[in-house]
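A.B. asks: After the sequence you'll find the predicted model.
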Amino acid sequence: MGDGSGVLVLAATPIGRVADAPPRLAEELASADVVAAEDTRRLKRLTNDLGVTVSGRIVSYFEGNESARTPVLLEALLDGERVLLVTDAGMPSVSDPGYRLVAAAVEHDVLVTAVPGPSAVLTALAVSGLPVDRFCFEGFLPRKAGERSRRLADLAGEPRTMVFFEAPHRTEVALAAMAEAFGPDRPAAVCRELTKTHEEVRRGPLAELVAWAADGIRGEVTIVVQGAPPTAEVAGDPDSLRAAVAELEAGGTTRKDAIVEVARRAGVPKREVYNLVHGSKGGAQP
């Protein structure tokens, strides 16, 4: 192995218009020893559009070969090479290949840096019109209905604005599941084809967006959903505490999490709520 002086560069690529490419992207593409690309054909189109000639080795790095290709790229880094990682659009490792390589590089004390640039997550959040002071990124929802419903039930009480990616043909189903889990009146925005010619941002309550999506959606989709409103404080009497736990459980929250949340709202120890729910005066804390 080499002296570990290599550098891993995560480079953001345009999510729509090639003119949005950061100036450093062309420089890095031209000078990298290795360019790892999620799709080498899309890389070729990008370099042609940018008027760049890649002088280094080009290797594919996508979901199907990420595990096998990571050790090869790590070896190049440890041999002192500059490895540039690009995905089809946006920042590598954000719902795209890259995390495994970053983790391996960090573990071996390899410098990891980035070429900042376009991000569908931040772009959708900014144009959504929903609160941006606190937010979380949830990526793609599970494809199976049961798993999707459980994931959304866990997020029903999330106070931060939530950002999701979704395939166009599953957008209506995803919005319907969100309306069921979060309530039909929860404000949301569907951002389609961001920065592209047919960009569209549709805002409204989830029920309205479900009806709109029924006609079919095309293009890349990012969904932004407002967080849950502040919850009322829970009275500290036994009946109120038990009722509050039961209400959260009925909404899909696990009993353990419901007990923690109710104790927080009421300002009482978790042990007290646990004992009330389980009908005991003592016992271990959950």
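C.D. replies: Perfect, I can see it now.

A.B. asks: rest of the way, CA atoms for contacts and neighbours
C.D. replies: Fine.

A.B. asks: now the helices for this structure?
C.D. replies: Counting by DSSP state H, the chain has helices at residues 23-31, 40-50, 66-78, 99-107, 120-128, 145-155, 171-182, 206-213, 238-250, 255-266, 270-278.

A.B. asks: And here is the other one:
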Amino acid sequence: MDTQSPESNLSIPLEPGLYIVATPIGNLGDITLRAVDILRRCDRVACEDTRVTGKLLKHLGISRPLHRYDDHAPPRAREQLVGAMRSEAVALVSDAGTPLVSDPGYRLARDAREAGIAVTTLPGPCAAIAGLTLSGLPNDRFLFAGFLPAKEKARADVLVELGSIDATLVFYETGPRLLKSLWAIGELPGDREVAVARELTKLHEECRTGSAAELAEYYEAHPPKGEIVLLVGPPGEAAPTGDPDQLLREALETLKPSQAAAQVAKATGLDRKALYARAMELKAG
């Protein structure tokens, strides 16, 4: 095991190649000593946003040439970076967390490997894993699926495709799209526990759990900001069925008619439109 401190390595040049460096997802104290060492000794840094990475390097007291590399970078930019790796140490970072996780960096790593260039990874912070550990949902089997599609049908199709998998599902989501995703998750069969983890590692870190309907109700009243880790527990036993009117009355105590109809439809398998019409009658009566 190498027990040398980062300071003692400063005079030792890095071997040429690609160094995949995880950076903090919020709390700057989460960067590893090894990551600091590589960022100090590399020849250049490829990053999503030079402003974001520039602030991190300034905080660390490091100055290195920065090269933008993101989803919009042309193939030529990737070719140039791979060419540089033949004689230089190139560090790859994302704006936050582990590069290549829901991130275009995999293309750079793939091309480097195909070119016979050494690729080294430095593990560290990852929002998906942090959210999973915080949620309390089963983590012996989980599936990370990145961001859910923005369009309603595509989002529903993805959830149907993944919904039968006996594992906790892990998604990234944004504040403005959270409610739509929660209601789409609420359409899945089975008694699902859902978790919303946000502001991870920051001062106001939170993780709320409950049903999709319960969480949607909360976040409708408290609109969230920033990026979110959205987790869906594996399928459980179906909710007990009963008299539809009674189920609707109970649901209407806390939910809007449309939400109550969706919840009872999931529990009973009855037509949601018919249940909505009945919920409006009960609400009015």
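C.D. replies: Now that the structure is in, tell me what you want to look at. Given the structure is predicted, the values throughout are model-derived calculations rather than measurements.

A.B. asks: that older thread, of all the helices of structure 1, which lies closest to residue 219 of structure 1?
C.D. replies: The closest of these to residue 219 of structure 1 is helix 171-182. By C-alpha to C-alpha, the value is 10.7 Å.

A.B. asks: residues in contact with the alignment partner in structure 2 of residue 35 of structure 1?
C.D. replies: In structure 2, the residue matched to residue 35 of structure 1 (TM-score structural alignment) is residue 45. Residue 45 of structure 2 makes contact with 39, 64-67, 90-93, according to C-alpha atoms under 8 Å, 6 or more residues apart in numbering.

A.B. asks: coming back round to it: of the helices of structure 1, flag the one that's most buried.
C.D. replies: helix 171-182 (a mean of 21; mean count of other C-alpha atoms under 10 Å).

A.B. asks: Quick check: end-to-end length of stretch 87-106 of structure 2?
C.D. replies: 21 Å (C-alpha to C-alpha, to the nearest Å).

A.B. asks: Now do the buried residues in it.
C.D. replies: 88-101, 104-105 (16 or more other C-alpha atoms under 10 Å).

A.B. asks: Next step: these restricted to strands.
C.D. replies: Filtering the buried residues of stretch 87-106 of structure 2 for membership in strands, criterion DSSP state E, returns 89-92.

A.B. asks: Just send those residues back as JSON lines, with distance to residue 212 of structure 2 too.
C.D. replies: Shown next, in JSON lines, are those (distance: C-alpha to C-alpha, whole Å):
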{"residue": "89", "distance to residue 212 of structure 2": "46"}
{"residue": "90", "distance to residue 212 of structure 2": "43"}
{"residue": "91", "distance to residue 212 of structure 2": "40"}
{"residue": "92", "distance to residue 212 of structure 2": "37"}
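
A.B. asks: Check the residues you listed against residue 195 of structure 2 and report the nearest one.
C.D. replies: residue 92 (30.7 Å).

A.B. asks: Residue in structure 1 paired with the closest one?
C.D. replies: Counting by TM-score structural alignment, residue 92 of structure 2 lines up with residue 85 in structure 1.

A.B. asks: I'd assumed residue 13 was in contact with that match.
C.D. replies: No: Residue 85 of structure 1 is beyond contact range of residue 13, at 10.1 Å (criterion: C-alpha atoms under 8 Å).

A.B. asks: Next, the contact list for the residue nearest to residue 87 of structure 1 when sequence neighbours are not counted, please.
C.D. replies: In space, and not counting its chain neighbours, residue 87 of structure 1 is closest to residue 38: 4.8 Å by C-alpha to C-alpha, 6 or more residues apart in numbering. If you count contacts by C-alpha under 8 Å, 6+ apart, residue 38 of structure 1 has them with 60-62, 86-88, 97.

A.B. asks: now residue 63 of structure 1
C.D. replies: Applying C-alpha under 8 Å, 6+ apart, the residues near residue 63 of structure 1 are 96-97.

A.B. asks: quick revisit: what do residue 85 and residue 13 of structure 1 both touch?
C.D. replies: By C-alpha under 8 Å, 6+ apart, residue 85 of structure 1 and residue 13 have no common neighbours.

A.B. asks: follow-up on the earlier one: of all the buried residues of stretch 87-106 of structure 2, which comes closest to residue 277 of structure 2?
C.D. replies: Among the buried residues of stretch 87-106 of structure 2, and counting by C-alpha to C-alpha, the member closest to residue 277 of structure 2 is residue 101, at 44.1 Å.

A.B. asks: Count the residues that sit near residue 170 of structure 1.
C.D. replies: 15 (other C-alpha atoms under 10 Å).
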